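Colleague: just the structure for this:
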Amino acid sequence: MFSFEMSEAELLAMRQTLMQHFRARLEEEAQKAMQQKGLTTTQLEAQMKFDNRTEQLRQMRSSQ
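Modeller: Modelled structure (predicted):
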């Protein structure tokens, strides 16, 4: 990624920073989607509990 040597500690710190950045972006996108669909966190969590993933995805896609 860079043209200079980095210690393991520096690499770990960089990875953690990148992970925090992408987590924040993901959370922002999730909040936007929830607002657009008018969902609360409780409703979203209820939708995430299922036994058959394939059937759940089919239902979610058909309701869009």
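Colleague: from now on I want contacts and neighbour counts done on CA atoms only, so please keep to that.
Modeller: Fine.
Colleague: please identify the helix or strand for residue 59.
Modeller: Assigned by DSSP states H and E, residue 59 belongs to helix 53-62.
Colleague: how near is residue 12 to residue 18?
Modeller: Computed as CA to CA, to the nearest Å, the residue 12 to residue 18 distance reads 10 Å.
Colleague: ugh, typo on my part, it should be residue 32
Modeller: Taking CA to CA, one finds residue 32 at 21 Å from residue 18.
Colleague: before we go on, could you also do this sequence so I can check it against the first one:
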Amino acid sequence: MQAMLHPVDNSRLTDLRSQLIAEQHAATALIELALMKESKLKESNDQAERQRLVSSITAFCDCV
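Modeller: Below you'll find the model as predicted:
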């Protein structure tokens, strides 16, 4: 059986692409902020908090 193909709505694809790019920028900004915080925690030798933050960053990156 042949699948039914639907016409592509270019404006919808453009909207989705723009949304994806905005979400990627937001995710990148969050990661950069978290890495700056991780760097400050590294300097303060708060290993437990630093490890929690690194775990959170890793989990977030796995989802993105």
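Colleague: what's the TM-score for these two chains?
Modeller: Here the superposed chains carry a TM-score of 0.52, computed using TM-score structural alignment, normalised by the length of structure 1; 40 aligned residues with a CA RMSD of 2.6 Å.
Colleague: where do the helices sit along structure 2?
Modeller: Taking DSSP state H as the test, the helices found in structure 2 are 10-44, 47-63.
Colleague: can you spell out which helices and strands pack onto the longest one?
Modeller: Counting contacts by 3 or more CA pairs under 8 Å, 6 or more residues apart in numbering; DSSP states H and E, the secondary-structure elements packed against helix 10-44 of structure 2 are helix 47-63.
Colleague: list the buried residues in the helix it packs on.
Modeller: For helix 47-63 of structure 2, burial by neighbour count (16 or more other CA atoms under 10 Å) applies to 50, 53, 54, 57.
Colleague: in structure 2, what residues pair with the helix holding residue 59 of structure 1?
Modeller: Aligned using TM-score structural alignment, helix 53-62 of structure 1 spans no residues in structure 2.
Colleague: TSV for the buried residues of helix 47-63 of structure 2, including distance to residue 40 of structure 2?
Modeller: As requested, the buried residues of helix 47-63 of structure 2 are exported to TSV (distance: CA to CA, whole Å):
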residue	distance to residue 40 of structure 2
50	9
53	11
54	12
57	15
